[in-house]
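1. sharing a model prediction with you, sequence too.
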Amino acid sequence: MRRYGKNPDEDDIRTRARGRSRPRTHRRPAHEDAEEGFVVTVDRGRVTCLVGERVVTAMKARELGRKSVVVGDRVAVVGDLSGKKDTLARIVRVEERSSALRRTADDDDPFERVVVANADQLAIVTALADPEPRPRLIDRCLVAAYDAGLDPLLILTKSDLAPAGPLLETYLPLGIRHVVTTREQFDEDTVAGVRELLSERVTAFVGHSGVGKTTLVNALVPDRQRATGEVNAVTGRGRHTTVSALALPLPGTRGWVIDTPGVRSFGLHHIDPSRVIHAFPDLEPGTEGCPRACGHDEPDCALDDWVAEGHADPARLYSLRRLLATRERHEGD
């Protein structure tokens, strides 16, 4: 430590210039000049956005912290918005989401992941054979759709290999719209019918690998072909050909389709039964007499009396309880 005499002057004392000349502030810039962008894909930290008619690559600003940016998000973007090669913009704000499709890696994982934001429809694609249908996975996707407030759409492929009737009977009480197709070569009439159900909507596609999900997306949006893989004839398993979610504009409409990677499981650790019941408006009034935090499958659940009094179809209550019970069972059970 340097020592000075009794009467030091300014030549004796020299102060080191501070690195920061401005006082710190917790106020964040308003970014009033930011433009609105729509996130079409996210890949290793790079976010591809549609800003007007320009495709812009951006990164999440540090000020957003750990807030995630996912496909379907509407964001505020600043910086170089020209869309030219090797340019990079910044996402400074994620607008409030109208919906969020969530899943966990498995039922024991408390960390939920947002798969798609701001969708209003979930297309669940499953094959009737090769690979065999997995009703538990379908049920789990339905629960996630109801929890997120999305309308489900069931698309059954490869009906030339197995009849659709037995599987559809399970879901008829739910009143789910459905489409039945033959093998993965979708004819024009089928594609037109599916496109009509997707028009004016943002639809996320989910399904097990090898069911023809991406092939259908390619048929709907032929200008944006994505890689497809073959299904193993022995195991019935397909290669994961979609590695990241991608939003594509549906030609001739104002709709969007979002192709997501093939899933082997759909964890429901985050699901609250009180949100799922909202998808059953004929049953929801009957829950007024339920005990607090009722799981709707308990001896004192008020829904039993509600249905017995003729207010709703017993098949609807069975379907609700089957869907809620799938939170406790694995897809292969």
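-> The structure has been received and is ready for your questions.

2. going forward, measure contacts between C-alpha atoms and count neighbours the same way
-> OK.

3. can you show me the helices along the stretch 101-250 of the chain?
-> With DSSP state H, counting those that start in this stretch as the definition, the stretch 101-250 of the chain shows helices at residue ranges 135-148, 165-171, 188-198, 213-220.

4. quick one: which of those helices is nearest Gly286?
-> Gly286 sits nearest to helix 135-148 of all those, at 18.2 Å, using Cα to Cα.

5. what sits up against the closest one?
-> 99-103, 121-122, 124, 126, 151-152, 265-268, 271-272, 275-276, 278-279, 323-324, 326-327, 330-333 (Cα atoms under 8 Å, 6 or more residues apart in numbering).

6. just the buried ones from those residues?
-> 99-103, 121-122, 124, 126, 151-152, 265-268, 271, 276, 279, 323-324, 326-327, 331 (16 or more other Cα atoms under 10 Å).

7. for comparison:
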Amino acid sequence: MVVSVDRGRWGCVLDGDPDRPVVCMRARELGRTPIVVGDSVGVVGDLTGSQGSLARIVKVDERRTVLRRTADDTDPYERIVVANAEQLLIVTALADPPPRTGFVERALIAAYAGGLTPVLCLTKSDLADPAEFTAAFADLDVAVLAAGQGDPIDAARDLLTGRVTALIGHSGVGKSTLVNRLVPDANRATGVVSGVGRGRHTSTQSVALWLPAGGWVVDTPGIRSFGLAHISTDDVVAAFPDLAEAVEDCPRGCTHFGPPADPECALDRLTGTAHRRAMAVRGLLADLASTPDWA
């Protein structure tokens, strides 16, 4: 498993064991094949992990999940943030800086399209009531964790233990502080920024950190923008089995936005919980179409 990337060198752990680290280079035959944190790779050569030793990555396994983003909504170049994570912990502050639903919506869409289970983690919950902010995502059944300064993090530990979880968030929302609470010897740099998406990014490289009770958290650099040029409405709907089955009855070319653009969208014929979830997903898609990528 790749746990770090730095200037043409990849830190890996053998068989997922944090006590068996090796440093690797990419084999020439792989060319420019992207290798990111979370990738499962095949390595050969010196696997002792001793000082100065260097193994070679000769194979990148097929990814089970992929968290991707683009620089903006017009950029066709996809950047892979993390591979093979099971969960995406979307870290947002309830105050200082104020929360932005736009970023959370984009992160949710990226998680659904990439096969990750999203979890909303609210920092600084001691400064503001989370109820109003989380109400916007209630029909999506997204798990919510409170991580204010005075909040215990037992629930977060339980949810993350034994799994690979990626953490994303704007700079200054307390992501690195949370990581340091979860992994006491992580020593992730923390700092203060002047606003959402501005200021010094306290984490400059993605790195996978081993949790004391097992599992990995992947701390990623603070996000300035979150473009989703690579994602279609079908990618998002496909993440919900009941909605994916329903849209099989949609006419060809349906974008699932509903009337007036799609007067015959099958999502409108759903009832009960499925209909509420469909409307919540449709709301995500509508907000995505109208919200700038830095929100």
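-> Great, that's in hand. Predicted model only: the values in this text are computed from it and were never measured.

8. in space, what's closest to Ile277 of structure 1 - neighbours in sequence excluded?
-> For Ile277 of structure 1, the nearest residue in space outside its immediate sequence neighbours is Glu284; the separation is 6.0 Å by Cα to Cα, 6 or more residues apart in numbering.

9. any idea what the one you found aligns with in structure 2?
-> The alignment partner of Glu284 of structure 1 in structure 2, by TM-score structural alignment, is Ala244.

10. next one: Cys294 of structure 1
-> In structure 2, Cys294 of structure 1 lands on Cys254 (TM-score structural alignment).

11. how many residues are close by its match?
-> 18 (other Cα atoms under 10 Å).

12. centroid residue for structure 1?
-> Central residue of structure 1 (Cα atoms, centre = their mean): Val116, 2.9 Å from the mean position.

13. quick one, what contacts it?
-> Counting by Cα under 8 Å, 6+ apart, Val116 of structure 1 touches 70-73, 100-102, 204.

14. how about those residues in a markdown table, adding distance to Thr48 of structure 1?
-> As requested, the contacts of Val116 of structure 1 are arranged in a markdown table below (distance: Cα to Cα, whole Å):
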| residue | distance to Thr48 of structure 1 |
| --- | --- |
| Val70 | 10 |
| Val71 | 9 |
| Gly72 | 11 |
| Asp73 | 11 |
| Ala100 | 19 |
| Leu101 | 20 |
| Arg102 | 21 |
| Ala204 | 17 |
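
15. so which of those residues belong to strands?
-> Counting by DSSP state E, the part of the contacts of Val116 of structure 1 found in strands is 100-102, 204.

16. ok, back up a step: tell me which helix or strand comes right after the helix or strand the match of Glu284 of structure 1 falls within.
-> Element membership of Ala244 of structure 2 [criterion: DSSP states H and E] is helix 241-246. Using DSSP H and E, the helix or strand that follows helix 241-246 of structure 2 towards the C-terminus is helix 272-290.

17. tell me the buried residues in that next one?
-> 274-285, 288.

18. that one to helix 101-114, inter-axis angle?
-> Orientation check (axes from the mean of the first three to the mean of the last three Cα atoms, to 10 degrees): helix 272-290 of structure 2 against helix 101-114 gives 110 degrees.
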